[in-house]
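# Sequence plus the predicted model coming up.
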Amino acid sequence: MNLRGCAAQILSRVISDGHSLTAALDSQLPKLKDHQDRAFVQAMCYGVIRHYFALDCLLGQLMEKSLKAKDGDIKALLLVGLYQLQHMRVKPHAAVSETVAATKHKPWSKGLVNAVLRRYLRDAETLGAKCASDRQAELNHPHWLIKQLQTNWPDHYRHILTANDLPPPMALRVNVRQNSREDYLQLLNLQGISAQPVAQCPTALILDEALNVDQLPGFSEGRVSVQDVAAQLAAGLLDAQAGDRVLDICAAPGGKTAAILERQSGLQSLLALDIDANRLQRVSDNLQRLHLRADTLAADAADPQSWAAGRQFERILLDAPCSGFGVIRRHPDIKLLRRESDIAALQALQAKILEASWELLAPGGTLLYATCSVLKQENEQQIGDFLNRHPDATELTIEAAWGMLRPHGRQILTGDLQMDGFYYAKLGKAV
């Protein structure tokens, strides 16, 4: 199989058909038996999506007219070729010839692909200068998202945009039920794996270089998990106590569920709730690997009357559905798939689930609201509006050495302390 052609098929599903990059990769990568081939295709796909707006501007300069919609695979193939020439250590003649070889299913496109890529090699500097004057290409994000981030964070938006385009570090959460962070760090070092402890989070390590989870000592036995540092902070902020009943809303894939259980072994119960039964299976799988137990339920968090049966909880973690703009570096397809019109709908859904969750919180209990977004309207403004509606709610200040204290809650901007963009607010319910 031509690897460039395989990458183009995957990318076409994202760019032309609107599939997530994860789903598109999952549909094609298993067909490649060689690990290095899979890694090469995955690197090309992530690279093209990560640099899409800059590459698309270049392609627009190189093409006299746009391709037809039915030829989205050829557009994707051209982007693969440009990405190799710009960003990969592939010899130019090999990048061009192998990309051209992937046109066999559409012979008419062979000459086009060859001409476009060779013209880029001749005129790269001139073409780059033209695209540098295009704001969308220069900042490599859609115009509307640039505007949103600039409005929200006028002094920080360029930092966020730059961080979005960098590959994220690989962070680990040490399972403190099985071993201390110091012991696991020593185990890594004995295996020749370098990692650094994170001062702001007692369970977190950041690897100097990413690797396959199978290479992590004790991974299959549950000694460690992969989880961004910002997400790891949730368990400590929730601070569940022995005897508490805990509800984790929108729990899949279960990283925060597991972290809560690892931190506190004496809970009365923990219910992991998610609307997607398929994703909920991942929670069960993760808990099984970690030798942890929790109840799981596929249900709509916005409609507790259909499942709660009068239950109340001392601790609730609401990891609210959001735009995901804090995790673009992990999921670069968000830049292509998310629409400006999505934001208002997400705000309304967040407010609805927040109201429903509040009904389930026992008097004297704590609700931790979290998103992986950096938009104020999903975060501090959402919490401000909620507090105005609920005199029985008190905001509990989060004192921390990470993020920025906001009028409500605490915000981490993407890349700060190597973390994803994340938001937390802590609410207490009157007795």
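All right, it came through fine.
# CA atoms for contacts and neighbours, from now on please.
Fine.
# for the strand or helix carrying G364, which positions count as buried?
Counting by DSSP states H and E, the secondary-structure element that holds G364 is strand 361-371. Within strand 361-371, the residues that qualify as buried are L361, A362, P363, G365, T366, L367, L368, Y369, A370, T371, counting by 16 or more other C-alpha atoms under 10 Å.
# three-state assignment of L172?
Following DSSP: H, G, I helix; E, B strand; the rest coil, L172 is assigned to strand.
# Correct me if wrong: it contacts A231.
No. If you go by C-alpha atoms under 8 Å, L172 and A231 don't touch, sitting 10.8 Å apart.
# how about stretch 207-223: buried residues?
In stretch 207-223, counting by 16+ other C-alpha under 10 Å, buried: L207, L216, P217, F219, G222, R223.
# One more: stretch 383-399?
Applying 16+ other C-alpha under 10 Å to stretch 383-399 flags I383, L387, A393, E395 as buried.
# Work out the gap between that stretch and the centre of the chain.
Offset of stretch 383-399 from its chain centre (C-alpha atoms, centre = their mean, to the nearest Å): 27 Å.
# Show residues contacting that stretch.
L237, A351, L405, H408, G409, R410, A425, K426, L427, G428, K429, A430 (C-alpha atoms under 8 Å, 6 or more residues apart in numbering).
# On the three-state scheme, the nearest residue to the third one once chain neighbours are set aside is what?
Counting by C-alpha to C-alpha, 6 or more residues apart in numbering, L405 lies nearest to Q411, which is 6.6 Å off, once chain neighbours are set aside. Using three-state DSSP, the three-state assignment for Q411 comes out as strand.
# What of P391?
Criterion first, three-state DSSP; result for P391: coil.
# Quick check: it vs T162, distance?
40 Å (C-alpha to C-alpha, to the nearest Å).
# Which secondary structure elements does the longest helix seen in the chain sit against?
Counting residues, the longest helix found in the chain (DSSP state H) is helix 110-132. If contacts are counted by 3 or more C-alpha pairs under 8 Å, 6 or more residues apart in numbering; DSSP states H and E, helix 110-132 sits against helix 52-62, helix 72-87, helix 92-101, helix 135-139.
# also this one, for the comparison:
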Amino acid sequence: MNSHLAPPLWRQLQATAHVILSIRRGQSGTAALDAVAAPLRAGVQSLSFAVLRTLGRAQALRQLLAPKSPPAAADALLCTALALLCPSEDAPYDDFTLVNQAIEAAKKTPAIKPQAAFINACLRRFLRERSTLMAHTEHDVAARWNHPAWWIERLQKDWPDHWQALLAANNRQGPLTLRVNPRKVSRDAYLTQLQSAGIAAIPVGQFGVELSGSVVVQSLPGFSQGWVSVQDAAAQCAAPLLLSGLSQRGGLRVLDACAAPGGKTAHLLELADVSVLALDVDANRVARIHQNLERLQLAAQTQVGDAADVQSWWNGVPFDAILLDAPCSASGIVRRHPDIRWLRRPTDIAQLAATQSKLLKALWTVLAPGGRLLYCTCSVFKEEGEWQIQAFLASHSTAKWLPTPGHMMPGAVTPNRLFMDAPLGDHDGFFYALLEKEAA
């Protein structure tokens, strides 16, 4: 290995601190990482995820070390270093290397250089008093669970018996799960392919394969030929749920209402010969649907449009089935996107729930009598799941809630399993409600 090609740690810490600063200013983690120079990106993503999973503790420690907040850029670097210094079984660097390189990053960042001595003093003090300072932060709920206090309170109300396990699951990394395309290869045959390639995996759900470690997706057997797609095991439930009871009909017209990037659209087409309209409000994201379907050698009609503004895109012919993967807080996929908990605000949930309600009501009008609508969110908050559907049923007498999983908890937290025949493994958090429209 040419070690001289590896970027120095101080540069990675500098870039990681900038990612944290960007997230604090409201930018998504994905966008912030996309802006990182390519040679640094993989290392910075790994460090950023580690920091975001420990940021609550780091912020509490910084408050103890320096009650008066330093300038934003300096605070981001200080909290980055403190997060990485918190005791961990898989700490990437030894303490003194990390501190020295953090100071180097401060000195070489013009906006932070004036605070380099201050950051040095804080970090050296932390090393001297670590056990005492860590003990102090145990009394801070956001530090202990590494989530905002409002988020923790909401989970305590929604899931009084499961909130701790939910938070713990959010702080673990989720597995890499694939969906096998049955039009190309059987799951058993694909598991054999993985074994031959030296990749350990287990079957999950009806179509899934959970890998025991991380790999470069493009290097997987048959990936470029469309044999598999990356999709969490819980998300893989959408297509079979919607098609259940409908798949025997010929010429089904299906709407995927918030379709980008197209994973669920593709799964529908892999499982049945249906006509799919994939709709999304964002033109750039619609382009991604095309790219994903092209790799899988599948075809759907795509359209840019706001699903809630039916008259702007609907041709007047009702749909037999509708998939509404509604915009939500993404509180069920925090372990894959650890920035989400720090980006969301308490007021976001009610606003998102209002959007979900608007979409449900609008799309119900384009569903054929006897047709089915599958409402799903990658959320564990009841306001975006169970309560949303209960409110919809109260005002729509033609809707019947069919047996569906309801809230599915991330990791091993599984209070609800209504229909699963095959174990789903270590999946993300989701909510599903399958609604049937009364026949005319």
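Structure received. All of these numbers come straight from a predicted model, not from anything done at the bench.
# TM-score for these two?
Comparison of the two superposed chains (TM-score structural alignment, normalised by the length of structure 1) gives a TM-score of 0.92, and 408 aligned residues with a C-alpha RMSD of 1.3 Å.
# Looking at the contacts of stretch 383-399 of structure 1, point me to the pair that's furthest apart.
Greatest spatial distance in those: L405 and A430, 23.3 Å, computed using C-alpha to C-alpha.
# what's the nearest residue to A258 of structure 1 if we skip its chain neighbours?
Spatial nearest neighbour of A258 of structure 1, excluding adjacent residues (C-alpha to C-alpha, 6+ apart): L287 at 6.4 Å.
# ok now stretch 36-47 of structure 2, how far from the chain's centre?
For stretch 36-47 of structure 2, the distance to the chain centre is 19 Å (C-alpha atoms, centre = their mean).
# meant to ask about stretch 416-431 of structure 1, not that
With C-alpha atoms, centre = their mean, you get 17 Å for stretch 416-431 of structure 1.
# Kindly check the end-to-end length of it for me.
Using C-alpha to C-alpha, the two ends of stretch 416-431 of structure 1 sit 37 Å apart.
# Take the buried residues of stretch 383-399 of structure 1 and keep only those in strands.
Residues of the buried residues of stretch 383-399 of structure 1 located in strands (DSSP state E): A393, E395.
# With distance to Q150 of structure 1 added, can I get the buried residues of stretch 383-399 of structure 1 in a markdown table?
What follows is the buried residues of stretch 383-399 of structure 1, written out as a markdown table (distance: C-alpha to C-alpha, whole Å):
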| residue | distance to Q150 of structure 1 |
| --- | --- |
| I383 | 21 |
| L387 | 26 |
| A393 | 31 |
| E395 | 27 |
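# Please identify which helix or strand holds L166 of structure 2.
helix 163-170.
# Then W314 of structure 2?
With DSSP H and E as criterion, W314 of structure 2 is part of no helix or strand.
# how about the aligned residue in structure 2 for N379 of structure 1, what does it touch?
Aligning on TM-score structural alignment places N379 of structure 1 opposite G385 in structure 2. Residues in contact with G385 of structure 2 (C-alpha under 8 Å, 6+ apart) are C376, T377, S379, G406, H407, F431, Y432.
# Give the equivalent position in structure 1 for Q14 of structure 2.
Q14 of structure 2 maps onto G5 in structure 1, by TM-score structural alignment.
# Same check on G222 of structure 2?
G222 of structure 2 maps onto G218 in structure 1, by TM-score structural alignment.
# can you check E294 of structure 2 too?
By TM-score structural alignment, E294 of structure 2 lines up with Q288.
# Specify the local secondary structure of that match.
helix.
# With L435 of structure 2 instead?
strand.
# if I pick it, what's in contact with it?
R372, L373, L374, Y375, A399, K400, W401, L402.
# Let me know the distance separating it from L324 of structure 2.
11 Å.
# Now the common contact residues for the two.
In contact with both L435 of structure 2 and L324: L373, L374, Y375, using C-alpha under 8 Å, 6+ apart.
# I'd guessed the second one sits against A433; true?
Yes. Applying C-alpha under 8 Å as the test, L374 of structure 2 and A433 come out as touching, 5.8 Å apart.
# hang on, the earlier thing: mean neighbour count, the helices and strands packed on helix 110-132 of structure 1: which tops it?
Neighbour counts (mean count of other C-alpha atoms under 10 Å) averaged over each of those peak at helix 72-87, with a mean of 23.
# Could I get the contacting residues of the residue nearest to the spatial centre of structure 2?
Closest to where the C-alpha atoms of structure 2 average out (C-alpha atoms, centre = their mean) is I333, at 3.3 Å. By C-alpha under 8 Å, 6+ apart, the contact set of I333 of structure 2 is N170, C378, S379, P410, D428, G429.
# Leaving out chain neighbours, which residue sits closest to the match of G222 of structure 2?
V224 (6.9 Å).
# what number of residues lie near the one you found?
V224 of structure 1 has 25 neighbours, counted by other C-alpha atoms under 10 Å.
# now the one 3 residues further on
Residues within reach of Q227 of structure 1, counting by other C-alpha under 10 Å, total 19.
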